[in-house]
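**Q** Sequence first, then the predicted structure, then my questions.
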Amino acid sequence: MSSASTEPREAVLEREIRLGGPPLDLQRRIHWDGQLKVLLDINDMAIVINPESGEDEVYQPDSGLWVRACGTAVPIPGGVAVTDGSTIQVRRGRPTRVSNWRGHSTPINVLMAAPGPMIVSASRGDGIRFWDAESGEQVRIALVNDDTTDLSWYIGLDGRVRVASAGQGGVLRIWDPQLPAPALVHLTKQVHTRGFSDRVANWDLLDRRALIDTLAETLRPDFFGTGPTVLTVEGPWGSGKSSLMELVKAELSDPAPADSSSKRLTVARADRLLRRDRREKSTEEPRPKHAVVAGFNPWRHQSSEQVWAGLARAITDTAMRAMFGDDRAACERYWFTRNVERVDRRHVLRELRKRILSPLLALGVLGFGVSLLAAVTKLTAPSWWLVAIPAAPLVCGIVQTAWRHYRTPASRYLPGELFAGPALSEPTDPSVHDPYYHARSGYLYLVQHDIAELLTDLAHHGEQLVVMIDDLDRCTPRTTAEVFEAINVFLSDTFPRTRFVLGLDPIVVASHIDHAYRELADAKVVTHPDDPSPGWTFLRKLVQLPVRVPRMTADKVDRVLRAQLGAVHNDEKHVRVSEYDPPPAIPDPQLPAPYSVADSLVIQIEQHPQVREYLRQRLVAQPEHTVREEKRLINVWQFYLRVLASSDIDQACHLVVLAEIVTRWPAYQHLLRGNWQTLADAVTDDLAWGTAIAKIGFKYPDRQAAENLRTVLAGCDAQAVAGLANRLF
């Protein structure tokens, strides 16, 4: 049987998730829990990805929990499908009936069975094709240039099948074949959520696409070199600044240059570079067309020297990747060419020539001396020995020296800092590679000279640097001041145009600046009349475009809950859960169909409408709506649900309140311990409540926290919450 004559429609590409490298294996969970597993060729690690939120965690592979989802032979209803070049060969029944499904123009790499029933196939350069497992017709096609090597499927939040593909390009793609939702199954399970980390999201969970696109467009270079130089992405901790900056970075990032096969810098080439005239600097004004992004986290550095060193290293590495990709030979040649202009060329050239000399040359010369001594003393040995004895090591020494000169890399004989980055002084110690060593000998000079020239070369290459500095509000006041001083250096006229994007909480950073410069005598004089302190005035003068991160509204709470916990169960739309047995090692056409659908519905406790609505209410009631705080509450809630092994709806709702109190008032947990019942008994009586909190240890400054705690307890079953707290704590 061949595919239908009508051209199949294209499958919809929902999202792309960039992996840390090419996948070895793309797998799915035997008991579906909303995650895909990607086994990467990076220290045999496995990354578990939530395809709806894009979040990932790193786990060690565990073959007992996972099963490979695809291969070159898969079972189908009543038979088996195998690959035969660019054809899918289907074998059914007894005696075996064979039919051929044709549609690919290149050999098929991988085959997979999926709900529908459906067969998914992928071939090199010919995309992915979706087949009806019963009729053999092509129902969808997905055009992708990658050499797809792995496939997997899962059920989306809308109950319909999704297909995940990955290849050597290191990109995980989620496809929607736009097929109807499969039949329903009904099961009841406890909570399956295992918590969430605080890692940066790699897709737009909070619907900030317009803001992301506008920021990216603002940061792209233009012909006239206009636009703000220093931008800030402002918001409190946990508001999504880092995720927003990463999404903007992804919009700006261009593919790295293709790896080239540059020749290594041999001794002969280094010799010529050391003897030639100094290079002429280009006077042409550069016109960069693309932005290249360097990321820098100053809070990882503890001293001012390390801040300068870390910033210079981040800029250097980014610029080299933009200009040369992974071409190590080109990088070595670039830095050697740059560094020979600031060292004693004659000294380096003498050292290079001295170090490549073979020790056999000295042995040969010594042999000639012995021969000459023998001739003078008129020894009776045959005369040909007088030549042969010293000639052998001399010839070997000449050959070895010539080999070193023309074939071996110069980096073997010269200090490594000449080839790895800007050298701060004449190299004397080849073991010096740590940038923090250089910090002690003048990284400010390096930034003002070598980095400026590097950025000029980058501009001539067609790239403009954008430096993203995140988590500035985590730094100490001194480190914050050092970062701003570094930015001021880059803003001088001697530097090529460089853009800065700072992720910060302005309240914290202004306080840091006030603390760092608290001894300035004219602090009050320079303060802007509309600013409460000099720190705010400093930000006013430095930042040309402050961008506030939008607050998280109630509708965004629903969106985040849906992405993290799945769709809410209702009677109109259900999430189907079904499982395929793994394909057999030897295909057997007589095997039964690999999938069977039960007649029950899976309702995880976190997908129950009553529980989800209660979660939503408590999250909306929070004074600070951030994804970070929401994750903390859900992490505590699901953890204690697992401790109790509970699937009771009412108990799950009570635990929501308990998790809110634990995460919202961590500073008072030592006071609450053992006193939950006292507070629950007093929550409805003003006098009893005042007596209870005073007895527990709440002070006068804590009165607002105590009142907010009472509001939360008054809005729930306080007795039930106290009972759970006494049981768990």
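**A** That came through, no problem. Numbering: from 1, shown residues only.

**Q** Going by C-alpha atoms from here, please, whenever you check contacts or count neighbours.
**A** Will do.

**Q** And the longest helix seen in the chain, how far out from the chain middle?
**A** In terms of residue count, the longest helix belonging to the chain (DSSP state H) is helix 383-407. In terms of Cα atoms, centre = their mean, to the nearest Å, the centre of helix 383-407 is set 55 Å apart from its chain centre.

**Q** Following element in sequence after it, please.
**A** Past helix 383-407, heading to the C-terminal end, the next element that is a helix or strand (DSSP states H and E) is helix 417-420.

**Q** any idea how far the residue lying closest to Ala122 once chain neighbours are set aside lies from Thr318?
**A** Ranked by Cα to Cα, 6 or more residues apart in numbering and with sequence neighbours excluded, the top spatial neighbour of Ala122 is Ile128, at 4.4 Å. Ile128 sits 35 Å away from Thr318 when distances are taken as Cα to Cα, to the nearest Å.

**Q** Please identify which of the two sits among more neighbours.
**A** More crowded of Ile128 and Thr318, by other Cα atoms under 10 Å: Ile128, with 26 against 17.

**Q** I'd say that one and Ile141 touch.
**A** Yes: taking Cα atoms under 8 Å as the contact criterion, Ile128 and Ile141 are neighbours in contact, 5.8 Å apart.

**Q** residue boundaries of the strands in the stretch 501-650 of the chain?
**A** With DSSP state E, counting those that start in this stretch as the criterion, the stretch 501-650 of the chain has strands at 545-548.

**Q** now the helices for it?
**A** Secondary structure of the stretch 501-650 of the chain (DSSP state H, counting those that start in this stretch): helices at 506-516, 523-526, 534-542, 554-565, 609-620, 627-644, 649-664.

**Q** SS state for Pro255?
**A** Per DSSP: H, G, I helix; E, B strand; the rest coil, the local secondary structure of Pro255 is coil.

**Q** Please apply the same query to Lys281.
**A** State at Lys281, reduced to three classes by three-state DSSP: coil.

**Q** ok, it to Phe419 distance?
**A** As judged by Cα to Cα, Lys281 and Phe419 stand 20 Å apart.

**Q** and the comparison structure, right after this:
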Amino acid sequence: MPPNSATGDGLNRRALLVSVGFTAGPDPEGSEASWPRLPFAAAASAALGSALEPFGYEPRFVADLAASEVSKQIEDAITSTPKDGVLIVHFVGHSHVTVSGQLAVIGADGQKTRTTEYWVDLAADHDVRLLLLLDTSHAGRAVRSSEQLPNSNIWVIAGADDDHAAFSGRFTAAVIEALRELAADSGDPYIGYPALVPRVADVLDRLVVEAQALPQRISYTRLDLLRPNEFFFFPLRGTRPASPNARWEVQTRGYGDRPTFDDHLRREALWRSLADLIEPTATTADDQDSGPTVLVIDGPWGTGKTSLAGLARQHLEATERAAEQPDTKPGPLRVRDADRALSGKGPAVWEPAMMRHAPAATTTPPIISVRFDPWAHQTTEQVWAGLTRALLDAVEDKLLPESEESTRRYWFQRNISKLDRMALRRSLRRATISPLLAVSALALLVPIIAQMARSPDDYNLLVFTIAGSNIAVLLTTLALLGSIGHTLWRYFRRPAADFLPADLFVGPIPADATSAEKPAADAALRDPYYRARSGYLYLRQHDVFDVLTDVEKAGHYVVVYIDDLDRCSPRTTADVFEAINVFVNASFPVTRFVLCLDATVVVAHLDEAYPSLGGQRKFARPLDPTPGWSFLRKVVQLLVPVTAMAPGRVEDLLDDLLRSRPDVPDPVSAPDTRPSPAASEQPAAAGAPAPALIDQGSAGDSVVVRQLEALEHHPRVRASLAARAAAFPQLSAREVKRFLTTWQFYVRVFARVDPLAEQDDVVERAEHLVLLAELLVRWPAAQRLHSQRVDGRLGLSLLAESAGDDQAWNQTLRRLRLTGPHHDDFATGVRAILRTPEGLAMTKRAESVL
């Protein structure tokens, strides 16, 4: 059945993956020899299943079944595969050669299944497209049965020849790697059989050499190399055959540089292992074997350091962790309680029972994650200010919410130990006294003196006769008693925060801030750089120590993530490491640090920050080229290098990036009168049907309904993007994003500069612009030089004309000032591009926009 060009190939893809790693009982000949265990079998099967999923398979796994059940599973899979289906059967385990020389595999009971020849005949009888992958010894014997059916749709690729063994699942690993490499390299709708077989053989040879293992050679159905177009097992990922009426428009809008927390680079093993080491345990505190305290993710810019740390952090934060509510929820801190605390005679206003804490028996203690951006700070004081502020903000979010009374009590109790208690107590009492008291006292004296100077008169008040002077005294006395009562009410009932500086209750304050004794005290405390200007660290080290000690007692653990340290000044870099060195000191509660940096840049900064150590070789270890490396070695316990992205990962990254798009717009109901395939304003979502566009001719012409397709998903364009991205020497997700963003931009530019009616021309131009995007992104330092006009000609055009002649090429490079070691890679790479027809076509197109 040929592929269906309108809806993909229309084939129903199935995969049965059988692994038998544990085999009991004697062998089929009845000997007492035991079968060796194959611990890799299930893992190999699972890895192949993951590799098949992007090709449209939903693998079904069968593990460690008896021989009869293995036969039944395979036979049921063959007979149930529909006519429009393809089936992959993979087996990894032991095998047995029968007396007649046929191959049978061994089940978990030590018995043999039906022969592979039987399965091949069964598939031929049911007209099933079958690919049999056999990772077992003597598997080549299964190949002969498939070659006896030259007109069938059955292929066998075996991990060994007729008389030799297969080892350690290497054949399965070779198939997986070959599929990934070919998916990135192929420009066809399918991975062809003639391409797959030699690639598997090459990869297997490489794996054998790397493992220094015994030789292992594959066997395969050879006759089917003559009919490669029937091999529909592996469609090119991220594409589908184009509709003949497709209209191709770019739909991606490019990408920013914010860190992503999707594992585009398939580094799950790395970030999960990092998370395992960061994860606190019940014995984390101060144990020497509790894991590294300072972990560094090291790599050049753009290699995914931030994303790797973010994935580990995201995983840790997603883990369910138990945290109990405080045992005691206190009420507001009254003036009376604050006054007694300031006197030193009253009870503590805060107790550990008022803070949230983890259950004593928990195996997953809560984590407080802190993010610190050092590049926002310049001086030593500001670095400490920023780091401790970030720490305290994170702690407050988890344990000391600003809205809770326990938080106000906590900071009040911490702060009064550093202040002049008596001065603060006097200030509190003065502020507590009712403002009516002084008025009432004055009002009491004035009428008494006035009435004494006047003749006394009597007044009838209800049933009482009272002298006028006494009435005045009575009224002022009542006012005085009221003001005294108001004062007492404020003292016993009002919160102390109403009468003291607010900073006392929201965080640590400097010891020389004496509240109301200094008129400008509040304003100074609100200035974030007050302490820096006064020569006082924003939050002193012992303030942080006290807070971290309380955090540890509450069963919580702190992890600090520091990023972009390599973008800071040398002095700031050194200050951050000095601060970290204080934290990792044994006297501090355990605090883990995860740093993302380029070690080469950071070491250069440390060497510059400590120039006096530059000539002191005795400071550096013998294997360290500079003291900066020795400093880094001292502070860091685990350094994880992150290298450039492997070319084989390009296709995975393109899949992830180009499939994330907004929803599909409604189909266009009006005739499409646009003269060019300009960029769609609202891209289609992955996997959804594209909107229809109606091309209406003149009266009497037929109406052509065109299907709007994403240009970046065209097989040829997708293959060009993957191939050219893989050619970048320092490949990273950031570079691939810049590459795609630049490409889509120029596709949009040309759609307006030079509208094309023929869709094949649109696709061809998009392929040429892939080369232009590579030129601009891969060698940005040469952009102005090759884009300059010389005698009215674009420099790139001059390079294209001279690319075929060595002497002319060198002359043109000198003319454009593209010589020197820093342009060697440009000269080599661009010349290789310009020698191709596609490169020449790209140059002609670039004339109109550069």
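**A** Done, it's in. If you're wondering where the values come from, they're calculated on a predicted model, not measured in any experiment.

**Q** thinking again about what came up before, what helices or strands is the longest helix of structure 1 leaning on?
**A** Here helix 383-407 of structure 1 is seen to pack against helix 267-275, helix 345-356, helix 359-376 when contacts are counted using 3 or more Cα pairs under 8 Å, 6 or more residues apart in numbering; DSSP states H and E.

**Q** Show me which residues of the shortest one are buried.
**A** Looking back up the chat, that one is helix 267-275 of structure 1. Within helix 267-275 of structure 1, the residues scored as buried using 16 or more other Cα atoms under 10 Å are Val267, Ala268, Arg269, Ala270, Asp271, Leu273, Leu274.

**Q** starting at the chain centroid, how far to it?
**A** 40 Å.

**Q** Kindly report the same for the longest one.
**A** When C-alpha coordinates are averaged (Cα atoms, centre = their mean), helix 359-376 of structure 1 and its chain have centres 64 Å apart.

**Q** And that helix, what does it pack against?
**A** For helix 359-376 of structure 1, the contact count by 3+ Cα pairs under 8 Å, 6+ apart identifies helix 383-407 as packing neighbours.

**Q** report the angle between the axes of the helix it packs on and helix 267-275?
**A** On the basis of axes from the mean of the first three to the mean of the last three Cα atoms, to 10 degrees, helix 383-407 of structure 1 is oriented at 70 degrees to helix 267-275.

**Q** OK, contacts around the residue located most distally from the centre of structure 2?
**A** In structure 2, Ser455 marks the outermost C-alpha relative to the chain mean, sitting 92.4 Å out by Cα atoms, centre = their mean. Ser455 of structure 2 makes contact with no residue, according to Cα atoms under 8 Å, 6 or more residues apart in numbering.

**Q** Show me where the stretch 151-300 of structure 1 has its strands.
**A** With DSSP E, counting those that start in this stretch applied, the stretch 151-300 of structure 1 shows strands at 161-167, 171-176, 230-234, 290-296, listed in chain order.

**Q** same check, this time on the stretch 1-150 of structure 2
**A** Using DSSP E, counting those that start in this stretch, strands in the stretch 1-150 of structure 2 cover 12-19, 60-63, 85-92, 95-97, 103-106, 112-115, 129-135.

**Q** Between the ones you listed, which one is closest to Thr379 of structure 2.
**A** When the strands of the stretch 1-150 of structure 2 are compared for distance to Thr379 of structure 2 using Cα to Cα, the nearest one is strand 60-63, at 59.5 Å.

**Q** Met333 of structure 1 against Leu265, yeah?
**A** Not Met; residue 333 of structure 1 is Arg. Yes: Arg333 of structure 1 is within contact range of Leu265, at 6.1 Å (criterion: Cα under 8 Å).

**Q** of the helices of the stretch 501-650 of structure 1, which approaches Val161 of structure 1 most closely?
**A** helix 554-565 (16.3 Å).

**Q** can you tell me what part of structure 1 stretch 430-449 of structure 2 aligns to?
**A** Under TM-score structural alignment, the match for stretch 430-449 of structure 2 in structure 1 covers residues 354-373.

**Q** count of residues packed around the aligned partner of Gln811 of structure 2 in structure 1?
**A** Using TM-score structural alignment as the criterion, the counterpart of Gln811 of structure 2 in structure 1 is Thr691. For Thr691 of structure 1, the number of neighbouring residues by other Cα under 10 Å comes to 12.

**Q** Endpoints of stretch 428-439 of structure 1, how far apart?
**A** Criterion Cα to Cα; first-to-last residue distance in stretch 428-439 of structure 1 is 17 Å.

**Q** Can you list the buried residues in it?
**A** Buried residues in stretch 428-439 of structure 1, counting neighbours by 16+ other Cα under 10 Å, are found at Pro435, Tyr436, His438, Ala439.

**Q** The first one against Arg313, yeah?
**A** Yes: contact between Pro435 of structure 1 and Arg313 holds when scored by Cα under 8 Å: they sit 7.4 Å apart.

**Q** if I look at the match of Gln811 of structure 2, how far off is Asp685 of structure 1?
**A** Applying Cα to Cα, one obtains 10 Å for the distance of Thr691 of structure 1 from Asp685 of structure 1.

**Q** Ok, Ala73 of structure 1 next?
**A** Between Ala73 of structure 1 and Asp685 of structure 1 the distance, using Cα to Cα, works out to 71 Å.

**Q** okay, those two: which has more neighbours?
**A** Neighbour comparison, Ala73 of structure 1 and Asp685: the larger count goes to Ala73, with 24 against 9 (by other Cα under 10 Å).

**Q** Name the nearest residue to Tyr557 of structure 2, sequence neighbours excluded.
**A** If the residues on either side of it in the chain are set aside, Tyr557 of structure 2 comes closest to Ile367, at 4.9 Å by Cα to Cα, 6+ apart.

**Q** Now do the same for the one you found: its match in structure 1.
**A** Under the alignment (TM-score structural alignment), Ile367 of structure 2 maps onto Ala291.

**Q** for its match, what are its contacts?
**A** Under the criterion of Cα under 8 Å, 6+ apart, the contact partners of Ala291 of structure 1 comprise Leu219, Arg220, Pro221, Leu252, Ser253, Glu463, Gln464, Leu465, Val466.

**Q** isn't the fourth one right next to Ala294, touching?
**A** Spelled out, that is Leu252 of structure 1. No: using Cα under 8 Å, Leu252 of structure 1 is not in contact with Ala294, being 11.0 Å away.

**Q** Pull the distance from stretch 614-629 of structure 2 to the chain's centre.
**A** On Cα atoms, centre = their mean, the centre of stretch 614-629 of structure 2 falls 35 Å from the chain's centre.

**Q** I should have written stretch 777-791 of structure 2 there, sorry.
**A** 34 Å.
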